[in-house]
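[1] build me a model from this:
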Amino acid sequence: MTIFSKIIKGEIPSYRIAENDRFYAFLDIFPLVKGHTLIVPKVETDKFFDVADDLLQEWLLFAKPIARAIEKAIPCNRVGLSVVGLEVPHAHMHLVPINSADDLNFTRSKLKLSPEEFRGIQESILAQL
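    Take a look at the predicted model:
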């Protein structure tokens, strides 16, 4: 069982943004920028392109209102989407508020935010959904 499955099951706490029967969206606890959100399917599949076609389609439709909410809640030019998949063997997408391409550079240092900062970001995004 991956760390993401444990988060989905509530065994590990998270800052939930959205959920339905197939997907779970939550704030990345090692964000590149404030508002960095992960979306994972509830079914464990290691690689993004091994996910079933219908699930891939639904995944983008699930992500769309979340991306719009992030864009309204966090000052940015747009919300970038990235699929890297090296950190956890459970397919996931990153929605990242960006102002430049460098904001999607996963090799740079991650932010260290307090629980209060995470809750504030979560509340700001939820208010836009």
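
[2] rest of the way, CA atoms for contacts and neighbours
    Fine.

[3] can you show me the strands along the protein?
    For the chain, the strands defined by DSSP state E cover 16-19, 23-27, 37-41, 78-82, 93-98.

[4] can you list these in CSV and add distance to residue 120 and mean neighbour count?
    Listed next are the strands of the chain as CSV, based on distance: least, C-alpha to C-alpha, whole Å; neighbours: other C-alpha atoms under 10 Å:
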stretch, distance to residue 120, mean neighbour count
strand 16-19, 12, 18
strand 23-27, 11, 22
strand 37-41, 14, 25
strand 78-82, 19, 18
strand 93-98, 16, 25
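
[5] right, so of the ones you listed, which gets closest to residue 48?
    Proximity to residue 48 (C-alpha to C-alpha) singles out strand 93-98 among these, at 8.4 Å.

[6] by contact count, what packs against the closest one?
    On a contact count with 3 or more C-alpha pairs under 8 Å, 6 or more residues apart in numbering; DSSP states H and E, strand 93-98 meets strand 37-41, helix 53-73, strand 78-82.

[7] please generate a structure for the following sequence too, so the two can be compared:
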Amino acid sequence: MSSTTHNHTDASCIFCKIIAGSIPSMKLFETDKVYAFLDIGPIAPKHCLVIPKWHGAKITDIPDDYLMEIAPALKRIAIASGEENYNLLANAGTIAHQVVMHLHWHFIPKPDEKQGLGVGWPATKPEKKELQRIYDELKQKL
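    Got it, this is the predicted structure:
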């Protein structure tokens, strides 16, 4: 199904408009279910975006058959980029730094310490009992 024939778009969404062609993009490639393009506000050279052609803000909003094409698309970009170090990132929710409420993955090269994504990792050391409680809860729901 092409982006112009399915009904799972949002007329006010910038990414839906890019998929539809009403806003220009530097399209790298597309399939029936994903669209890949160069980020116009990159944090490193070759910073790209991969988006499903199904409008939804979070991974839980997108059908599995669309999600199954995301990883191969990111792999294709990684190979084409020739970059050795990079981050793959999807933010979900405003407080998790999501700006466009259409699920998207960033391919962000990390050519050196200055360019690319800077990440803080505030690791904690929970007690074994707390880890077990969290594990049990997740395992039961999976």
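
[8] circling back to that earlier point, okay, the strands of the first structure in JSON lines with distance to residue 62 of the first structure next?
    As requested, the strands of the first structure are exported to JSON lines (distance: least, C-alpha to C-alpha, whole Å):
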{"stretch": "strand 16-19", "distance to residue 62 of the first structure": "9"}
{"stretch": "strand 23-27", "distance to residue 62 of the first structure": "8"}
{"stretch": "strand 37-41", "distance to residue 62 of the first structure": "9"}
{"stretch": "strand 78-82", "distance to residue 62 of the first structure": "13"}
{"stretch": "strand 93-98", "distance to residue 62 of the first structure": "11"}
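
[9] any idea which residue sits dead centre in the first structure?
    Nearest to the mean C-alpha position of the first structure, counting by C-alpha atoms, centre = their mean, stands residue 38 at 1.4 Å.

[10] residues contacting that residue?
    For residue 38 of the first structure, the contacting residues are 25, 26, 27, 28, 92, 93, 94, 95, by C-alpha atoms under 8 Å, 6 or more residues apart in numbering.

[11] aligned partner of it in the second structure?
    Aligned counterpart of residue 38 of the first structure in the second structure: residue 49 (TM-score structural alignment).

[12] just residue 13 of the first structure next, same as before
    Using TM-score structural alignment, residue 13 of the first structure pairs with residue 24 in the second structure.

[13] got a list of what that match touches?
    residue 18.

[14] and it, how far from residue 78 of the second structure?
    23 Å (C-alpha to C-alpha, to the nearest Å).

[15] residues in contact with the residue lying closest to residue 101 of the second structure once chain neighbours are set aside?
    Spatially, and ignoring its direct neighbours in sequence, residue 101 of the second structure is nearest to residue 57 (4.6 Å; C-alpha to C-alpha, 6 or more residues apart in numbering). The neighbours of residue 57 of the second structure, taking C-alpha under 8 Å, 6+ apart as the test, are 92, 93, 100, 101, 102, 103.

[16] cool, thanks, signing off.
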